[in-house]
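A.B. asks: Below: sequence and its predicted model.
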Amino acid sequence: MPSRTVSVAQGSVSQPQLEAGDLLVAYLAQLSVDYVFGVPGGAIEPLYNALARSARRGGPGSVVARHETGAAFMADGYGRQTGKLAVCCATTGPGATNLITGVASAYENHIPMLVITAQTALSNFGRGAFQESSCTGINTVGLFQYCSRYSTLVSHVDQLEHKLSTAIMMAYQSPRGPTHLSIPLDILRSTSPVEKPSYNLATLLHQPSLLDDDAVKALCCQIEQAKKVVFVVGEECSEAIGTILELALLIQAEVVTTPHGKGLVSPYHPLFRGVVGFAGHLSASEALSDPKVDAVVVFGANLGEWASNGWDANTLLNNRLIHIENTEGNLTRTPMARLHVRGTIDTICERVLDYLHSRLPKEAGQISRIERRRHDSPMRSTTVRESKWHFQLDEEAKYYDDSTPIKPQRLMRELTRLFPPNTRFLADTGNSMAWAIHYLQPSDRRLAGRRDARGGIFRSCLEFASMGWAIGAAVGTALGAPGNPVVCITGDGSLLMSGQEITVAIQERLPVIFIILNDAALGMVKHGQRLAKAEPIAFELPQINYCAYAEAMGVPGHVIHAPQDLLELDIEAICQRPGPTLIDVRVDPEEVPPIKTRIRILGTSQ
């Protein structure tokens, strides 16, 4: 680190001092952050100097994206996979504005993220400096206020430590999300007023298991008295999913997930009835609309358009609903619920389990506790026939179709049959997401029990739904889950937007498999226009050999026309390769994705 001479008492001594950038990186090290994702530039060079010094010591280092939006997507994927703070950065001006789409995606999906952008030197504010983005130029602090929980300019080095700690703490406050610091070049270069971090952020970020005791008591009584219960599992159940499934087994509650929660529940679970909402399953809707159901318990779900089946008041948003949440903002979507239960979801479920066990006969309670201990160990993955599913696919015959060109439904079937159970799947916005939500069934066979809170094996970017998210997020996921294959399911439209980020996977030697659904179209736009009987316009894309595109970058590429082509791939070698692979799948362009709910909402919106 740079050494500065400072006055101490009556003399001058040479004493090592941190630069502001070093102090910032020291706080990231305190939180065990491994990577800062970004694109360098002149105004943010002092931060990159600090990252270089840090990396030599084994601390946080930099991963260079090809576009700042990709950097935010990578940070998002890394944060979701590891549970650590997602961190991205950009230089002043267009570097900062390029981040906004990725940051907005994290904002809508409640991803804790620290966003650092540079500014021109304070002394140059208002003078028309190169790429100026201060309050007298393109005001990036103002721009980020609309997609962050906290956005501020650090105007003096003495502010940095307090504003940095505030930003990080606010990123984890409910609702979680990005926070933004804009730091001028001269501040980043300044000597820090402290020699080491003054605060222990890891301790400050610890959140106790809080709950509303009265509401939990009411919940226990209502679950005990209910004749038939359906559980709805949302995106914020990662830490609690084992306990939720244990409770479902105890009371034999049927289980559905929102599109956001897909991947948390095994498709082979005997109580699983599929996904409700966008690209969901008829069996899930039927479970919720069963007249015998008198309690629908929603866990950790943002019940917006896609998760609520288009705000469906008949099956979900009615007075049968009990909403359990640790994110206060999600409860604003369910004022019709008969009970809101606030608190840590895992703790609430443990309390309900304890209550129900206490009401069981002694012998039954003992057996149940034995079962709980047995389920605390992950079940060994074994081959289970697809006929064991207890939910219903649309057009199931196409799931097994051998025709050429390959059906997207069949592609989804083969992906989970070919890749190992520890594979992380990410689906991009567009038809890729719709096909994956409905037809991709990752191979988690566990029925209950504790598991890694970040063990979800399927992720997508709903709500803001940015095209290209999965391409960048797959890179961040692979960095956060070394030794595990990562499969990015994306479309040719998204690849043409963000395909340059594949070169980051090359540089970082990451085993990311990019599956391109190649139909020479913006597929969701094309099929959406057909379903809505709109003008067929602006969806065509050129016929491109993406295998050749990959090989031009030094990435092995494979073209898939038929199911048999997939079976001829050496998947084990692909997964063990220290670098990415691209698979150009020429899917049947006439297959209609399961997007009718979305089209219905667009048609009824005024």
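C.D. replies: Perfect, thanks for sending it. Numbering: from 1, shown residues only.

A.B. asks: contacts and neighbour counts: CA atoms only from here.
C.D. replies: OK.

A.B. asks: and residue 487, that one's in a strand?
C.D. replies: Yes: using DSSP: H, G, I helix; E, B strand; the rest coil, the secondary structure at residue 487 is a strand.

A.B. asks: what's the distance between the residue nearest the centre of the chain and residue 59?
C.D. replies: When CA atoms, centre = their mean is applied to the chain, the residue found nearest the centroid is residue 80 (5.0 Å). Using CA to CA, to the nearest Å, residue 80 is found at 20 Å from residue 59.

A.B. asks: what do you get for residue 219?
C.D. replies: Distance, residue 219 to residue 59, using CA to CA: 46 Å.

A.B. asks: of the two, who's got more company?
C.D. replies: residue 219 (23 against 19; other CA atoms under 10 Å).

A.B. asks: quick one: what helix or strand has that one in it?
C.D. replies: helix 213-225 (DSSP states H and E).

A.B. asks: alright, now check it against this:
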Amino acid sequence: MEGQLHDAADLIVAYLEQLGVEYVFGVPGGAIEPLYNALARSSRRGGPRPVLARHEAGAAFMADGYARETGKLGVCCGTSGPGATNMITGVACAYDNAIPMLVLTGQPALPNFGRRALQESSCTGIDIVAMFSHCTRYNTLVTHADQLEHKLVAALMHATRTPGGPAHLSIPLDILKAPLPRSGVAHDIKGMLKPAAMLDVQAADMLVAQLQEAKNPLLLIGGSCGEAIASLLDIAMHREAGFIVTPDAKGLIDPRHPLFRGVFGFAGHASAEMALRDKSVDLIVAFGASMNEWTSGGWSDAVLNHRLVHVDECEEHLVRTPMARLHVRGRIAAVAARLVERMQVPPAMPIPGPVLERPASDVRPQHRGVPPLSIHEGVNSDDPVKPQQLMQELGRLFPSHTRYLADSGNSFAWAIHYLSPEAPGSSDAPGGAPSAGKGGWLRVTMDFAPMGWAIGGAIGTALGNPDAPVVCITGDGSMLMNGQELSAAVAEELNVVFVVLNDAALGMVKHGQRLAGAERIAHQLPHTDFAALAHALGAQAHTIHCLQDLAGLDIDAIRERRGPTLLDVRIDAEEVPPMSLRMRVLGTAV
């Protein structure tokens, strides 16, 4: 791109091109038009191009999904004023999930600050920099053209360094238009952003000794373990140690692994809790677990006790486990490599038959709740689809390298507990995790969990990896809130399957009110024909009233078509999702 930079906006795009970023997700407007001009020039030569979202929150969700799938920086942009404020929810979600993201917002020209310019969002108007201050790792207004490059580099470094998250630049229109003093970029940013191989060697070696001495160790694998999952599973096999996973790590492993003891935390399994409370377990090693509400079982004493060793490179996570007998600071991959070396773990250990007997209460999808009823066994055609069975069938219908994104609400409760692909990982890294991405075959959003995240996230995922099938599991409430992004999938001709759990309600609110004995109010939704809405937006759609309707779909044809498909699944509205942990934390468990 040397010699082709017209103005400051071109400089931004040049740095994105260095990093291999392919897309900038956003909605244009006057205050950010120079960036779109630069993207138009970039598109013509095969560089980063814009993807038009239907709402700026959707743009942030798309950037989130793209970053999770590719391991690259997600980039989103919006114009000044409401364009910027619309993005805050998506940016906050990325912040709480440590998703590397560059957020670019426009401003009126500097001389117009304080004069009530249209959509002004400076410190003298609706102060957008102040609004972003609590949901970004770096956040600044660019006030001079010669600030832009070093502030951009700082933003990129903050976004991609642990714990990672959004970095925000608010850039006035006249600065975006400013001519550049030279023809190219000043820094090799790609080299600067290589991850550090930090490792507390002494603490890691103390962990080696404890693992070797333990009679019955148990591993807790968290969502930050994607690049280390193969080594961690080898360690488990070497020690014949059972392992459990946090909800955001379920997609990193094959749920049929003989040492898997279930999901611990929100929508998890009784078998995981039993494994933690087993008195013979004398060492619990948590790798890359944030120990928030959902990954700690509501701060359960089953895991937060003296048997715990907590391994993490994020100090924000380690401060939540002061009771642990040992903290091992370091990049998870580096710690795992040290353990493998010092314990002389054979590489790529084969997975044999069952090593340990499963507890009788094993609650994997085929063992609990609704029995593993095949859709070929004559289910009553008048019965609505049970969500448990739907999760089972989705895992059967789609290939092993499918990316599932489960939305907030009932959707991720059902998916975390019951979804189980036939044989995840056959075309990816060991354990089912994509080689570069975050979350593996199942992606969920933790902590700050906005409705509709998975809709935009699925679009970003599909753009990041066109070869992988993408399934978005969402609810009718989320579709009514953010379903307009289906139009973006149509425009981009993306092969995404949107599965809508349609129960004419805000399901988690409804069931939560019932379980708590609260007033049953403000959860009802009108019966909505989402298939008709999808058709109106240009997508293919099917209404699924029963499991036979699902069996009648030509999944191969759906996967081969250019463009999205929506499945409007009429689920049994009386089935209660696995949400007891949430009720307990709220103090309303019955």
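C.D. replies: Perfect, thanks for sending it. Computed from a prediction, not measured in an experiment: that's the story for all the values here.

A.B. asks: hang on, the earlier thing: next one: the helix or strand just after the helix holding residue 219 of structure 1 to chain centre, how far?
C.D. replies: Next helix or strand after helix 213-225 of structure 1 toward the C-terminus (DSSP H and E): strand 229-233. Here strand 229-233 of structure 1 is found 22 Å from its chain centre; the criterion is CA atoms, centre = their mean, to the nearest Å.

A.B. asks: what does stretch 83-98 of structure 2 give?
C.D. replies: Counting by CA atoms, centre = their mean, stretch 83-98 of structure 2 comes out at 13 Å from the chain centroid.

A.B. asks: if we can go back for a sec, aligned counterpart of the residue nearest to the centre of structure 1 in structure 2, please.
C.D. replies: Residue 80 of structure 1 maps onto residue 68 in structure 2, with residues paired by TM-score structural alignment.

A.B. asks: For whichever residue in structure 1 pairs up with residue 572 of structure 2, give me its contacts.
C.D. replies: In structure 1, residue 572 of structure 2 lines up with residue 588, judged by TM-score structural alignment. When contacts are counted by CA atoms under 8 Å, 6 or more residues apart in numbering, residue 588 of structure 1 is found next to 404-408, 519.

A.B. asks: Out of those residues, which comes closest to residue 159 of structure 1?
C.D. replies: Ranked by distance to residue 159 of structure 1 (CA to CA), the contacts of residue 588 of structure 1 are led by residue 519 at 52.3 Å.

A.B. asks: you'd agree the closest one is up against residue 584?
C.D. replies: No: using CA atoms under 8 Å, residue 519 of structure 1 makes no contact with residue 584, being 10.1 Å away.

A.B. asks: hang on, residue 247 of structure 2 packs against residue 269?
C.D. replies: No: using CA under 8 Å, residue 247 of structure 2 is not in contact with residue 269, being 10.2 Å away.

A.B. asks: Those two: who's more crowded?
C.D. replies: Remark: of residue 247 of structure 2 and residue 269, residue 247 carries more neighbours, 31 against 24, as counted by other CA under 10 Å.

A.B. asks: which residues in structure 2 does stretch 127-141 of structure 1 align to?
C.D. replies: So stretch 127-141 of structure 1 sits over residues 115-129 in structure 2, by TM-score structural alignment.

A.B. asks: contact partners of the matching stretch?
C.D. replies: Against stretch 115-129 of structure 2 from outside (CA under 8 Å, 6+ apart): 80-82, 84-85, 107-108, 113-114, 130, 139-141, 170.

A.B. asks: Can you tell me which of these end up in helices?
C.D. replies: Among those, the residues falling in helices (DSSP state H) are 82, 84-85, 130.

A.B. asks: quick one: the match of residue 572 of structure 2 from residue 495 of structure 1, how far?
C.D. replies: Applying CA to CA, the value for residue 588 of structure 1 to residue 495 of structure 1 is 18 Å.

A.B. asks: got it, and residue 287 of structure 1?
C.D. replies: 37 Å.

A.B. asks: same question, residue 243 of structure 1
C.D. replies: Here the criterion is CA to CA. By it, residue 243 of structure 1 lies 39 Å from residue 495 of structure 1.

A.B. asks: Ok, residue 334 of structure 1 next?
C.D. replies: 37 Å.

A.B. asks: got it, and residue 567 of structure 1?
C.D. replies: Following CA to CA, the distance that separates residue 567 of structure 1 from residue 495 of structure 1 is 24 Å.

A.B. asks: higher neighbour count, those two?
C.D. replies: residue 495 (22 against 13).

A.B. asks: Which position in structure 2 pairs with the more buried one?
C.D. replies: Using TM-score structural alignment, residue 495 of structure 1 sits opposite residue 479 in structure 2.

A.B. asks: Could you pull up the contacting residues of that match?
C.D. replies: 452, 455, 500.

A.B. asks: which stretches of the stretch 1-150 of structure 1 form helices?
C.D. replies: 20-30, 45-56, 68-82, 94-108, 140-144 (DSSP state H, counting those that start in this stretch).

A.B. asks: Likewise for the stretch 451-600 of structure 1?
C.D. replies: For the stretch 451-600 of structure 1, the helices defined by DSSP H, counting those that start in this stretch occupy 469-480, 492-498, 502-508, 523-531, 546-552, 563-567, 571-576, 596-604.

A.B. asks: Most tightly packed of those helices?
C.D. replies: Most buried of these by mean neighbour count (mean count of other CA atoms under 10 Å) is helix 469-480; its value is a mean of 30.

A.B. asks: Understood, closing this out.
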